[in-house]
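A.B. asks: based on what follows, work out the 3D shape:
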Amino acid sequence: MPRHRWTTLARHLAEAVPAVLLAAMFLSFIVQVFMRYVMNDPVGWTVEVCVISWLWILLWGQSVAAREEDEIRFDIVYGSVSPRTRRVFRALFAIFLVVVYAVSLPALWDFVTFMRVQKTSYLDIRFNWVYSIALVFSAVTILRYVRILWTALTGREEAAAGPEVAARKDFSE
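C.D. replies: Below you'll find the model as predicted:
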């Protein structure tokens, strides 16, 4: 299988994870409503499924499944400055985020590994498994912003910045 097909398959699988988790969250919510209001016998495990699913949807989705052009930005200043200044902005912001996430990574690791001593109330899942997505989020975010830094330093920021930069370029011509 060619490399392009592997990366396309990996992207589709990464995007499927939040969709599956959202379906699990929705079904759990429906079960909870049914059990509480129809059967008059509420169940607690559905709340745990919803909370864990939501945590994983947010952190997996933002770190692994989301592309940079999918992010919402308030970029009035960024869009009004020269391409060189945009590169400086991107580089400085990337350096800032890489440093923040890299400095916090050991403490996050300690927290996640410490949480193996506790389990969820109903599903009996160890909390280190629940919170392990935070480690994935931090590691992937560091890698993403190292790549953004590299593209800013090498002058390839327009290709990495997504369609909004290309659209501004096309609009201004």
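A.B. asks: going forward, measure contacts between C-alpha atoms and count neighbours the same way
C.D. replies: Will do.
A.B. asks: please, where are all the helices along this structure?
C.D. replies: Here the chain has its helices, by DSSP state H, at 3-33, 45-60, 76-80, 83-114, 127-154, 157-161, 163-172.
A.B. asks: how many residues are close by the closest residue to Thr113 other than its chain neighbours?
C.D. replies: Counting by CA to CA, 6 or more residues apart in numbering, Thr113 lies nearest to Asn128, which is 5.8 Å off, once chain neighbours are set aside. Burial of Asn128 is recorded as 19 neighbouring residues (other CA atoms under 10 Å).
A.B. asks: was I right to think Asn128 contacts Met115?
C.D. replies: Yes: here Asn128 reaches Met115: they are 4.9 Å apart, a contact under CA atoms under 8 Å.
A.B. asks: circling back to that earlier point, residues contacting the residue nearest to Thr113?
C.D. replies: Contact analysis of Asn128 by CA atoms under 8 Å, 6 or more residues apart in numbering lists Val112, Thr113, Phe114, Met115, Arg116.
A.B. asks: try it again at 10 Å.
C.D. replies: Listed by CA atoms under 10 Å, 6 or more residues apart in numbering, the contact set of Asn128 reads Trp109, Phe111, Val112, Thr113, Phe114, Met115, Arg116, Val117, Gln118, Lys119, Ala134.
A.B. asks: to check against the first, give me the structure of this:
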Amino acid sequence: MERLAHIYGRGVNVVAAGMLAAIFITFLIQIAARYVLTHFGWKLELGWTIELNLTLWLWLVLFTCAFVLRERDHVKFDLIYSHVSPAKKRVFAVLAASSIVVALVAAMPDTWDYVSFYKIKKSPTLRIRLNYVFVIYLVFAAVLILRYGWRIVDVLRGRDLSRDERDILAD
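C.D. replies: All right, here's what the predicted structure looks like:
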């Protein structure tokens, strides 16, 4: 199981790095076309670079949040959480995870409708169907529902602290 988790972790990191590399290369093409080639009198219309970068950025952020970042990597406002007893931390953890699950589940039908509606529209330059662009949000929401649902189960079973949190508390 640990080997499978390692392969999964490497795979999602490679996908995220590939998207980041594609953004960077596209950005360099855009800079070269705008500043270098125009210096020599060539004018290339590269509107597709902006559209590709925006789409890749959307996918990179949502994909990374869903598949790459661990619980401890997410930004948290823990001013109160860090100063309460372990029992209250469990209550806060269940409330926070439940809020996320309820909100995402409640929004899922409308989100599905929104993404499905965009199958009739295409992006202006690349002519990609917009439901393909926005489907990553459905994946993101579904993964977060599963992750935070599992977090609730872990907290209720008493296994709510990650290895890193346990190590910090032990110090």
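A.B. asks: what is in contact with Asn128 and Met115 of structure 1 at once?
C.D. replies: Joint contacts of Asn128 of structure 1 and Met115 (CA under 10 Å, 6+ apart) are Trp109.
A.B. asks: what's the residue nearest to Thr113 of structure 1 aligned with over in structure 2?
C.D. replies: Alignment note (TM-score structural alignment): Asn128 of structure 1 maps to Asn131 of structure 2.
A.B. asks: what of Tyr37 of structure 1?
C.D. replies: Using TM-score structural alignment, Tyr37 of structure 1 lines up with Tyr35 in structure 2.
A.B. asks: tally up the residues packed near that match, please.
C.D. replies: Neighbourhood size, Tyr35 of structure 2 [other CA under 10 Å]: 12.
A.B. asks: what do you get for Thr49 of structure 2?
C.D. replies: Thr49 of structure 2: 20 surrounding residues under other CA under 10 Å.
A.B. asks: could you find the closest non-adjacent residue to it?
C.D. replies: Here the residue nearest Thr49 of structure 2, using CA to CA, 6+ apart, is Thr26, at 5.8 Å.
A.B. asks: what's the separation between that neighbour and Val12 of structure 2?
C.D. replies: From Thr26 of structure 2 across to Val12 of structure 2, the span is 21 Å (CA to CA, to the nearest Å).
A.B. asks: measure how buried the aligned partner of Leu58 of structure 2 in structure 1 is and give me the count.
C.D. replies: Correspondence of Leu58 of structure 2 to structure 1, assessed by TM-score structural alignment: Leu55. Using other CA under 10 Å, the number of residues around Leu55 of structure 1 comes to 17.
A.B. asks: highest neighbour count among the contacts of Asn128 of structure 1?
C.D. replies: Ala134 (22 neighbours).
A.B. asks: for Cys69 of structure 1, give me its contacts.
C.D. replies: For residue 69 of structure 1 the amino acid is Glu, not Cys. The contact partners of Glu69 of structure 1, by CA under 10 Å, 6+ apart, come to Ala160, Ala161, Gly162, Pro163, Glu164, Val165.
A.B. asks: quick check: the match of Leu58 of structure 2 vs Trp129 of structure 1, distance?
C.D. replies: Computed as CA to CA, the Leu55 of structure 1 to Trp129 of structure 1 distance reads 12 Å.
A.B. asks: what's the closest non-adjacent residue to the residue most central in space within structure 1?
C.D. replies: Nearest to the mean C-alpha position of structure 1, counting by CA atoms, centre = their mean, stands Gln62 at 1.7 Å. Nearest non-adjacent residue to Gln62 of structure 1, counting by CA to CA, 6+ apart: Phe137, 7.6 Å away.
A.B. asks: show me what that neighbour aligns to in structure 2.
C.D. replies: With TM-score structural alignment as the criterion, Phe137 of structure 1 lines up with Phe140 in structure 2.
A.B. asks: what sits against its match?
C.D. replies: Residues in contact with Phe140 of structure 2 (CA under 10 Å, 6+ apart) are Trp59, Val61, Leu62, Phe63, Thr64, Cys65, Ala66, Phe67, Leu104.
A.B. asks: now it: how far from Trp150 of structure 2?
C.D. replies: 15 Å.
A.B. asks: also Thr64 of structure 2?
C.D. replies: 19 Å.
A.B. asks: between the two, who's got more neighbours?
C.D. replies: Thr64 (17 against 14).
A.B. asks: didn't the more buried one look like it was pressed against Asn13?
C.D. replies: Yes: with contact defined as CA atoms under 10 Å, Thr64 of structure 2 reaches Asn13; the gap is 8.2 Å.
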